[in-house]
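J.: Okay, predicted coordinates and the sequence, questions at the end:
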Amino acid sequence: MATITIGILGLGRFGRAVAQELSTFDCEVIVIDKNQENVEWIEPYVTQAIQGDIRDFDFLENIGMANCDVAVVATGDSLESSVLGIMNCKKLGINSIVAKAQDKDYRDVLVAIGANTVIQPEKEMGKRVAKSLLRRHITDMVELDENYAVVEFFPPKTWIGETIETLDLRKRYEINIIGLRNKDDGKLDVSFGPDHQVQADDIFVGIAESDKIERYDYLNKLR
């Protein structure tokens, strides 16, 4: 499979975090920042680190930015830089553009000029922390789209000893169980049957509507 190439424009805290995380995967990461110290700091982690101005179309074209499959415009402190960075990426033919925004108005501008995805890191982190504080049984959740997520959760005490079939989770909570994980060894079992008897060390893995499963959990309705 061909390696994906991701360009990161801007090396603030958000840009650095994205670059470092991507460096742990099998992909090429090219980063650009106007500050040479930032460039030197990130250089050991990425494929290529370049000092330059993301507002300069000719500069981006000359360094081969058009070869990127995805561009992350991480200059959230300057609307001008973000706007010109996105416009330049669009002109270079990059189809997938992710951008950072400080607030909703900022976000609306970036979407209007062509960003495919706009992230508000502080707002989204705040939501994530708030949700984690309210969780009773959910241990992890990965969003699949705006409505559905893969969710991992411990069974309530009242489920222990019951079978998957008698619990009828799809009907009661609209959860499709796709696997079971043992909390001690972490191994995922996808070959379980309806007669599986729920154990205290089971972790359920299922697909459900995000809002519904979280609300069931917050309100302690998983019984």
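T.: Nice, thanks for sending it over. Quick caveat, the model's predicted, so the values are computed rather than measured.

J.: only C-alpha atoms for contact and neighbour calcs from this point on.
T.: Noted.

J.: where does residue 58 sit relative to residue 32, distance-wise?
T.: Relative to residue 32, residue 58 is positioned 14 Å away (criterion: C-alpha to C-alpha, to the nearest Å).

J.: Check residue 151 too.
T.: Counting by C-alpha to C-alpha, the separation of residue 151 from residue 32 is 36 Å.

J.: Could you do residue 88 as well?
T.: Using C-alpha to C-alpha, residue 88 is found at 14 Å from residue 32.

J.: For these two, work out which one has more neighbours and name it.
T.: residue 32 (25 against 21; other C-alpha atoms under 10 Å).

J.: helix, strand or coil for that one?
T.: At residue 32 the chain is in strand, as set by DSSP: H, G, I helix; E, B strand; the rest coil.

J.: same thing with residue 165?
T.: Here residue 165 takes the helix state, with states given by three-state DSSP.

J.: All the helices of this structure, residue numbers only.
T.: Taking DSSP state H as the test, the helices found in the chain are 13-22, 36-42, 57-62, 79-91, 104-112, 121-134, 164-167, 169-173, 210-218.

J.: Second structure for comparison follows:
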Amino acid sequence: MGFLKKFIRNVLREGSQAQLRSSFEHLSEEELEAHLRIAKYGNFTLTDAIRPSYDLQVVPREGYRHDIYRSDNGKTVIPVLMASVSKERLFDTFMELLDPLGDEVDVVLETSHNRDRPGHHDLYREDIDMPVLKSVLWEFEDLLLNDGCTGVAVLNPDIPLEVQFDEHKLLICYGSDLRSFERILKGHGIPNDEQIRFITEAEHVHSSTEYYARRFEELKMYLGMDEGCYV
């Protein structure tokens, strides 16, 4: 099996086969490798976790927009802020977005390292002190930034507010009052653009390594998470 087929099998996360054929199927290995090496689009720098489609259906750029989360039955409606932030200030922005959540929070780790199972799986830890959590997250900054199979969400169900740093390295804030999150984004110079499209809204690819899979296991241990998973 050539490099391209291995890449398609092991790294593709979203998008139909038809989308895959339209963008990647006829590339040479040299063209694919050249595309994967491109991390900078204008003033925006991607982490190593993700790359857009070869035909750039969405060009990565910085910005945030308002959105709405609706449950499957339509009974729950939650305001959302979604943000795309350039690599050099992405983690700092994420860490500051945690401040409105309070002193004690729950944390969820999202993983899709196990390719034998569809989708991703979540591990949950309740009642962790925010300073302790932040210390652990700083320790694993490289994993959280650059592994396309790892995401983390931090929430305070008593408020309720949630901040998600997902596998695509987007920042997603949930809650009835999002003003504190919006002030933080503006403070980091992230522009409001209600027309922005995110990399998740078109074909894209995720990247991971065995090293990051091992680091994820270490992160689980640091956070005291057991093997129980839920979807």
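T.: Alright, I've got the coordinates. This one's a predicted model, so the numbers in the text were calculated from it and none came from an experiment.

J.: Fetch the TM-score of the aligned pair.
T.: After superposition, the two chains reach a TM-score (TM-score structural alignment, normalised by the length of structure 1) of 0.24; 100 aligned residues with a C-alpha RMSD of 6.3 Å.

J.: My guess is residue 8 of structure 1 contacts residue 32. True?
T.: Yes. Counting by C-alpha atoms under 8 Å, residue 32 is a contact partner of residue 8 of structure 1 at 6.3 Å.

J.: Check the contact lists of these two and give me the overlap.
T.: In terms of C-alpha atoms under 8 Å, 6 or more residues apart in numbering, residue 8 of structure 1 and residue 32 are not both contacted by any residue.

J.: Residue 139 of structure 1 reaches residue 150, doesn't it?
T.: No. Using C-alpha under 8 Å as the test, residue 139 of structure 1 is too far from residue 150 to be in contact (11.1 Å).

J.: Tell me which of these two has more neighbours.
T.: Neighbours per residue, other C-alpha under 10 Å: of residue 139 of structure 1 and residue 150, the larger number sits with residue 150, 19 against 13.

J.: Any figure for the gap between residue 133 of structure 2 and residue 91 of structure 2?
T.: Look at residue 133 of structure 2 and residue 91 of structure 2: by C-alpha to C-alpha, they are 14 Å apart.

J.: between these two, who's got more neighbours?
T.: Applying other C-alpha under 10 Å to residue 133 of structure 2 and residue 91 shows that residue 91 carries more neighbours, namely 21 against 18.

J.: Which secondary structure elements does the helix or strand hosting the more buried one sit against?
T.: According to DSSP states H and E, residue 91 of structure 2 maps onto helix 87-97. The contact analysis (3 or more C-alpha pairs under 8 Å, 6 or more residues apart in numbering; DSSP states H and E) places helix 87-97 of structure 2 against strand 44-45, helix 141-146, helix 179-187.

J.: Next, the buried residues of that helix.
T.: For helix 87-97 of structure 2, the neighbour count (16 or more other C-alpha atoms under 10 Å) marks 87, 90, 91, 93, 94, 97 as buried.

J.: Please apply the same query to stretch 123-132 of structure 2.
T.: Within stretch 123-132 of structure 2, the residues that count as buried by 16+ other C-alpha under 10 Å are 123, 124, 125, 130.

J.: Double-check residue 9 of structure 1 against residue 33; I have them as touching.
T.: Yes. In this structure, residue 9 of structure 1 is within contact of residue 33 by C-alpha under 8 Å, at 6.4 Å.

J.: So which of these two has more stuff around it?
T.: residue 9 (27 against 22).

J.: roughly how far apart are that one and residue 40 of structure 1?
T.: When residue 9 of structure 1 is compared with residue 40 of structure 1 (using C-alpha to C-alpha), they lie 15 Å apart.

J.: Helix, strand, or coil at residue 123 of structure 2?
T.: strand.

J.: my guess is it contacts residue 108, does it?
T.: Yes. Counting by C-alpha under 8 Å, residue 123 of structure 2 does reach residue 108; the two are 5.5 Å apart.

J.: residues shared between the contacts of the two?
T.: Common neighbours of residue 123 of structure 2 and residue 108 (C-alpha under 8 Å, 6+ apart) do not exist.

J.: Okay, buried residues for the lengthiest helix in structure 2 please.
T.: Longest helix in structure 2, counting residues (DSSP H): helix 210-222. For helix 210-222 of structure 2, the neighbour count (16+ other C-alpha under 10 Å) marks 212, 213, 215, 216, 219, 220 as buried.

J.: list the helices and strands it packs on?
T.: Other helices and strands packing on helix 210-222 of structure 2, by 3+ C-alpha pairs under 8 Å, 6+ apart, are helix 141-146.

J.: The helix it packs on: which residues count as buried?
T.: If you call a residue buried by 16+ other C-alpha under 10 Å, then helix 141-146 of structure 2 has these buried ones: 143, 144, 145, 146.

J.: any chance of the buried residues of helix 87-97 of structure 2 in JSON lines, plus distance to residue 154 of structure 2?
T.: Converted to JSON lines, the buried residues of helix 87-97 of structure 2 look like this (distance: C-alpha to C-alpha, whole Å):
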{"residue": "87", "distance to residue 154 of structure 2": "20"}
{"residue": "90", "distance to residue 154 of structure 2": "16"}
{"residue": "91", "distance to residue 154 of structure 2": "14"}
{"residue": "93", "distance to residue 154 of structure 2": "14"}
{"residue": "94", "distance to residue 154 of structure 2": "10"}
{"residue": "97", "distance to residue 154 of structure 2": "10"}
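
J.: Which one of the residues you listed is nearest to residue 186 of structure 2?
T.: Nearest to residue 186 of structure 2 among those, counting by C-alpha to C-alpha, is residue 93 at 10.2 Å.

J.: ranges for the strands of structure 2?
T.: For structure 2, the strands defined by DSSP state E cover 40-41, 44-45, 50-52, 63-70, 77-84, 104-111, 121-129, 150-156, 161-165, 171-175, 204-206.
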